[in-house]
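K.L.:
Show me the folded form of this:
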Amino acid sequence: MIGRSEEYEKMFRLEGQLWWYRSLHERVEKALQNRFGQRRDITILDAGCGTGGLLDFLRRQGYTNLRGLDGSTDAVTFCRERNLSVTFVNLNELTSFEPDGQYDAIICNDVFCYFTANELPPLVSALARRLRTNGILVTNNNAFKLFRGEHDVAVGIIRRFVLADFKPVCADNGLHIHLATYWSFVLSPLILLVRQWQRLQLALGWHKPEEAQSDVYLPHPLVNETLYRLVRAEQTLIRRTPFGSSLFMVMSR
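P.N.:
A predicted model of the protein is given here:
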């Protein structure tokens, strides 16, 4: 998404409100609580932190040792508007950046989709080496090619994943997957319908790729709150689901 200033601006405005971001942020905090309980002094790195919505959320939950990295000057600028500790780093060069840095929790949400098959293993390796004993790597990723649509074009997503894609690279880096679930299962028919319609419009030339718009927009407050509550209920009632537009994972060394 680097270079798409308008998308970063939308993300900055809507991360605290949009149902999807709210749901993801709560999933991350739940993973932290499951591993570390009520501790708020753990060291947390958000690699590919975007405009800092997750870091801001965690700060409001009382976490005190937060750091972010991102390869977009737009993202870093927005993070600094939030008074967050964020460093400009191209994640392709993470291997050489502060190689001795260690963290209790590393978060890398919706970042792997911008890395090719050759670029991803070194990134995962660099993240794994920075985990402390008992540390966790939390990552959310775009899932299933069926869900590719105008959103992918607008933000430059180059690939989508299934769980099997991660098993070899995790094994190569001594990472054990504790939790892997697709979400949102309950909304997947609706999301799939929208994305297929977007693909048809692009294929027929009704929408031009260079004018593609992301799905980052705020619907009517009632709709937004309903979608949030549906996804929250799914997360509460069903620990793992077999299908959805995103894949959420928690790993440790």
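K.L.:
okay, CA-based contacts and neighbour counts for the rest of this
P.N.:
Will do.
K.L.:
Report all helices and strands that the longest strand seen in the chain contacts.
P.N.:
Longest strand of the chain, by residue count under DSSP state E: strand 131-142. Using 3 or more C-alpha pairs under 8 Å, 6 or more residues apart in numbering; DSSP states H and E as the contact test, the elements touching strand 131-142 are helix 19-36, strand 103-107, strand 246-252.
K.L.:
Including distance to residue 118 and mean neighbour count, could these go into a markdown table?
P.N.:
Listed next are these as a markdown table, based on distance: least, C-alpha to C-alpha, whole Å; neighbours: other C-alpha atoms under 10 Å:
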| stretch | distance to residue 118 | mean neighbour count |
| --- | --- | --- |
| helix 19-36 | 27 | 17 |
| strand 103-107 | 21 | 23 |
| strand 246-252 | 21 | 22 |
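K.L.:
compare with the first, here's sequence two:
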Amino acid sequence: MEKGEYVTMAAVERQHWWYVGMRTLSAVWLDQVFADRHDLQILDAGCGTGGDALFLRRYGTVIGLDYAAEAAAFVGERLPGRFARGSVLDLPFAEHSFDLVTSYDVLYHTGVPDEAPALREVRRVLRPEGHLLLRLPAYEWLRSRHDRQVHTRRRYVASEVRQMLAKAGFVVERLSYVLSLLFPLPATTRWLERFQSDHGEASAMELPGTMLNTILYLPMAFEANWLKMGGTFPYGLSILCLARVKPALPKTMLPRMVK
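P.N.:
As a prediction, this is how the structure comes out:
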């Protein structure tokens, strides 16, 4: 991610409709699994400037991890003593340390050349039956100026996310595209970018005016209610997935070698 994006993120992520909306969507599924739980050990892997880690404190104790030095100053201030600098490819934690790992828009990054080692590390630090909440950007054809700013390696479709989690030893409990009701707006904007010259390095995540910010959030609140009722969306700007560690087979159920 470009250094300037960290400054922008820290300034707007508590109020910006996109960040607030994504936290609202995450809370729906987390509340369904962890209702009335406040004792979880949680890792926010790729925590950025720490806004989501602050939100996750409602469920327990949170450690934020990020590789970027630019993130350390922000998270250190927001979560004193609860930040670790490191890579999702080599998590600096013991096995079975966490009940929940969240990873919001991290595995798509150029700094993660392959998702499989990162997911193996997440599985290693999760406790048996522990959960992973994963968010990733959707559709390669939606690449934009913002992807260049945040160093996007790839974008995904839902079937790819489901397959890579299964290979890594997870059971997918819920999976849906999100940011779906507003999808025509970013889709059109990104298509038009192809015919426009690059207008410099202005961040795509600048905070809009109060009224527009509220208007843009409302469709995401509606999406959250739909997810709460068990619904899903067939397309969207992002993919949200809740998975748990696949339980190991009892030794008595393992196939015997034929002599």
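K.L.:
so can I have a markdown table of the helices and strands packed on strand 131-142 of structure 1 showing distance to residue 94 of structure 1?
P.N.:
Shown next, in a markdown table, are these (distance: least, C-alpha to C-alpha, whole Å):
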| stretch | distance to residue 94 of structure 1 |
| --- | --- |
| helix 19-36 | 22 |
| strand 103-107 | 13 |
| strand 246-252 | 19 |
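K.L.:
so which of those comes closest to residue 67 of structure 1?
P.N.:
Closest to residue 67 of structure 1 of these is strand 103-107 (C-alpha to C-alpha; 9.7 Å).
K.L.:
In structure 2, which residue range corresponds to whichever helix or strand comes after the closest one?
P.N.:
Remark: after strand 103-107 of structure 1, the chain's next helix or strand is helix 120-129, criterion DSSP states H and E. Aligned by TM-score structural alignment, helix 120-129 of structure 1 falls on residues 115-124 of structure 2.
K.L.:
ok, residues contacting the matching stretch?
P.N.:
By C-alpha atoms under 8 Å, 6 or more residues apart in numbering, the surrounding residues in contact with stretch 115-124 of structure 2 are 88-91, 95-96, 101, 107-108, 112, 132, 164-165, 168-170, 245.
K.L.:
how close does that stretch sit to structure 1?
P.N.:
Superposed on structure 1, stretch 115-124 of structure 2 shows a mean distance of 0.9 Å to its aligned residues (mean C-alpha distance after the TM-score superposition for structure 1).
K.L.:
Residue 67 of structure 2 pairs with which position in structure 1?
P.N.:
Residue 67 of structure 2 maps onto residue 71 in structure 1, by TM-score structural alignment.
K.L.:
Please work out how many residues are found near its match.
P.N.:
20 (other C-alpha atoms under 10 Å).
K.L.:
Just list the residues touching it, thanks.
P.N.:
Residue 71 of structure 1 makes contact with 2, 48, 88-91, according to C-alpha under 8 Å, 6+ apart.
K.L.:
give me that answer again for 6 Å
P.N.:
Contacts for residue 71 of structure 1 (C-alpha atoms under 6 Å, 6 or more residues apart in numbering) come out as 88-90.
K.L.:
Give the aligned range of stretch 20-36 of structure 2 in structure 1.
P.N.:
Alignment of stretch 20-36 of structure 2 against structure 1: residues 22-38, by TM-score structural alignment.
K.L.:
contact partners of the matching stretch?
P.N.:
Applying C-alpha under 6 Å, 6+ apart, the set of residues contacting stretch 22-38 of structure 1 is residue 54.
K.L.:
do that again at 8 Å, thanks
P.N.:
15-16, 39, 42, 54, 57-58, 105, 136, 138, 228, 231-232, 250.
K.L.:
and those residues, which are buried?
P.N.:
15-16, 42, 54, 57-58, 105, 136, 138, 228, 231-232, 250 (16 or more other C-alpha atoms under 10 Å).
K.L.:
Turn these into CSV, columns for distance to residue 23 of structure 1.
P.N.:
As requested, those are arranged in CSV below (distance: C-alpha to C-alpha, whole Å):
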residue, distance to residue 23 of structure 1
15, 10
16, 10
42, 22
54, 11
57, 12
58, 13
105, 19
136, 20
138, 14
228, 7
231, 7
232, 7
250, 16
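K.L.:
Can you get me a residue count around the closest residue in space to residue 1 of structure 1 that isn't next to it in sequence?
P.N.:
Closest residue to residue 1 of structure 1 apart from its sequence neighbours, by C-alpha to C-alpha, 6 or more residues apart in numbering: residue 155 at 4.7 Å. Residues lying near residue 155 of structure 1 (other C-alpha under 10 Å) number 19.
K.L.:
Aligned against structure 2, show me the partner of residue 155 of structure 1.
P.N.:
Using TM-score structural alignment, the equivalent of residue 155 of structure 1 in structure 2 is residue 150.
K.L.:
ok, now which ones touch residue 64 of structure 1?
P.N.:
40-42.
K.L.:
What of residue 236 of structure 2?
P.N.:
138, 177-181, 183.
K.L.:
Also residue 74 of structure 2?
P.N.:
With C-alpha under 8 Å, 6+ apart, residue 74 of structure 2 has these contacts: 10, 49-50.
K.L.:
In helices only, show me the residues you listed.
P.N.:
In helices, defined here by DSSP state H, the members of these are residue 10.
K.L.:
Now do the strands in structure 1.
P.N.:
Per DSSP E, structure 1 carries strands over the ranges 43-47, 65-70, 86-88, 103-107, 131-142, 176-183, 246-252.
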